[in-house]
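1. this one's structure only:
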C-alpha cells in the first residue's frame, strides 16, 4: 500500500512537479524578455506610426483648406478679370463711338467745305460766263445793230452803251416773266 500511495502521489495531476516549475520559470523569463526588449520598440513604432498618420491627416486638412482658399481666390480673380474685361470693352465701345462721331463731324465739315468751295467755284464760273456772254452778246449786238442801222459802231463808248442797254432790256424782260 505504501507503494500505491507513492504511485498515487505521483499520478496526482493537481500536484505540480519539477518540470512545471522549470517551464514556468522559462515562461516568465520569455515574458520578461519580450516585455523588456521586444514590446517597447513595437509600441514605440506603433506610436510613431499613429503620430505620423495624425500628422498626415492634419496636413491633409490644412492642404484642403488652403486649396479651398486658393480656389476662392482664383474665382475672385476670375470674377475681377471678367469685370475688368467688361469695363475695358465698354470703354472701347465708348471710344469707338466717340471716334465715329468725331470722324462723322470731320466728314460733315469736309463735305460742307467742299460744297462751299463748289458754290464759290460755280459763282465764279457763272460770273465768268456772264462776262464772256456779255462780251459776245455785245459784239453780236453791235454787229447786228450796225447792219440794221447801216453804219459801223466801232466806237467803244457807243458800243458799250448799246450793249448795256440791250442787256438791261433783256434783264427787265426776264425779270417780268
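-> In hand now; what should we look at? The shown structure was predicted, so the numbers you read here are calculated from the model rather than taken from an experiment.
2. rest of the way, CA atoms for contacts and neighbours
-> Will do.
3. tell me which element residue 134 is part of?
-> Residue 134 is part of helix 39-149, with elements assigned from DSSP states H and E.
4. do the same with residue 4
-> helix 2-10.
5. ok, residue 160 - how many residues close by?
-> By other C-alpha atoms under 10 Å, 16 other residues sit near residue 160.
6. wait, residue 102
-> Around residue 102 there are 12 other residues, counting by other C-alpha under 10 Å.
7. look up how far residue 156 lies from it.
-> 58 Å (C-alpha to C-alpha, to the nearest Å).
8. need the residue closest to the centroid of this structure.
-> Using C-alpha atoms, centre = their mean, the residue of the chain that lies closest to the mean C-alpha position is residue 85, 3.8 Å off.
9. any idea how far residue 75 is from it?
-> 15 Å.
10. ok, residue 101 next?
-> 39 Å.
11. ok, now residue 28?
-> Taking C-alpha to C-alpha as the measure, residue 28 falls 67 Å from residue 75.
12. count of neighbours near residue 133?
-> So residue 133, with other C-alpha under 10 Å, has 13 neighbours.
13. same deal with residue 153?
-> Number of residues near residue 153 (other C-alpha under 10 Å) recorded here: 20.
14. structure two is appended below for comparative analysis:
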C-alpha cells in the first residue's frame, strides 16, 4: 500500500469516527452540558432570590427591632409614670395619716390638759379648804360647803 491509499483509509476511518462521535457520543455530552448549565443558572437565580429574601428579612428585622425599642421605651415611660404616681399617692396618704396622727395627738394633749387642769383645780380646792381650816382652826365640812367649793373650782 502506498501512502495515498493509507491516507485515504485513515481519512475514511477518521470520518467514520467523526460520524460515530457526532451520532452517539456528542448528543449525551451536549445534553449533560446543557443540563449542567441549566442547573448552574437555576442555582444563580436561587442565590439572587436568596439575596433578595435576605435583604427583605434584614429590613423586617430592623423594623421589628425598632418597633421593639419603641415598645420598650413606651413601657419604661409607663412604668416610670406609674412609679411616680404610686410615690405621689403614698406621699399623700402619708400626709393624710400624719395629719390624722397630729390631730389625734392634739386632741389627746387637749384632753390631758383638761384633765390636768381639773386635777389641779381639785388639788387647789383641797389646799384652799385645808388653808381655810387652818385659818379658822376648825374643820370645814365638805358636804355642807359643796356649793362654795364648786364656785371656787370654777373660779380657779
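-> In hand now; what should we look at? Predicted model, so just to flag it, every value in this text is computed and none were measured.
15. TM between them?
-> Here the TM-score for the pair of chains, by TM-score structural alignment, normalised by the length of the second structure, is 0.90; 155 aligned residues with a C-alpha RMSD of 2.0 Å.
16. ok, back up a step: next SSE downstream of the helix holding residue 134 of the first structure?
-> Scanning forward in sequence from helix 39-149 of the first structure by DSSP H and E, the next helix or strand is helix 156-176.
17. next, count neighbours for the aligned residue in the second structure for residue 136 of the first structure.
-> Correspondence of residue 136 of the first structure to the second structure, assessed by TM-score structural alignment: residue 123. Residues contacting residue 123 of the second structure under the criterion other C-alpha under 10 Å number 13.
18. also residue 141 of the first structure?
-> By other C-alpha under 10 Å, 19 other residues sit near residue 141 of the first structure.
19. I'd say it and residue 161 touch.
-> No. When contacts are counted by C-alpha atoms under 8 Å, residue 141 of the first structure is not listed as touching residue 161 (11.1 Å).
20. quick one: the helix or strand just after the helix holding residue 4 of the first structure aligns where in the second structure?
-> The C-terminal neighbour of helix 2-10 of the first structure among helices and strands, as given by DSSP H and E, is helix 18-33. Using TM-score structural alignment, helix 18-33 of the first structure lines up with residues 5-20 of the second structure.
21. residues of the matching stretch that come out buried?
-> Buried residues in stretch 5-20 of the second structure, counted by 16 or more other C-alpha atoms under 10 Å: none are found.
22. stretch 130-149 of the second structure now?
-> By neighbour count on 16+ other C-alpha under 10 Å, the buried set for stretch 130-149 of the second structure is 130, 149.
23. gap between the two ends of it?
-> End-to-end distance of stretch 130-149 of the second structure (C-alpha to C-alpha): 12 Å.
24. same question, stretch 140-147 of the second structure
-> Using C-alpha to C-alpha, one end of stretch 140-147 of the second structure lies 13 Å from the other.
25. do stretch 145-154 of the first structure as well
-> In stretch 145-154 of the first structure, first residue to last residue: 11 Å (C-alpha to C-alpha).
26. residue range for it in the second structure?
-> Under TM-score structural alignment, the match for stretch 145-154 of the first structure is residues 132-141.
27. contacts for the matching stretch?
-> Under the contact criterion C-alpha atoms under 8 Å, 6 or more residues apart in numbering, stretch 132-141 of the second structure has outside partners residue 129.
28. and the match of helix 18-33 of the first structure against the first structure, how far off on average?
-> Compared with the first structure after the fit, stretch 5-20 of the second structure shows a mean deviation of 1.2 Å (mean C-alpha distance after the TM-score superposition for the first structure).
29. hmm, who's touching that stretch?
-> Outside stretch 5-20 of the second structure, no residue touches it (C-alpha under 8 Å, 6+ apart).
30. so how far is that stretch from its chain's centroid?
-> Distance, stretch centre to chain centre, for stretch 5-20 of the second structure: 90 Å (C-alpha atoms, centre = their mean, to the nearest Å).
31. please apply the same query to stretch 65-75 of the first structure.
-> What separates the centre of stretch 65-75 of the first structure from the centre of its chain is 24 Å, taken as C-alpha atoms, centre = their mean.
32. that stretch maps to which residues in the second structure?
-> Against the second structure, stretch 65-75 of the first structure falls on residues 52-62 (TM-score structural alignment).
33. once aligned to the first structure, how far is that stretch on average?
-> So stretch 52-62 of the second structure averages 0.7 Å relative to the first structure (mean C-alpha distance after the TM-score superposition for the first structure).
34. got the angle between the helix holding residue 134 of the first structure and helix 156-176?
-> Between helix 39-149 of the first structure and helix 156-176, the angle comes out at 120 degrees (axes from the mean of the first three to the mean of the last three C-alpha atoms, to 10 degrees).
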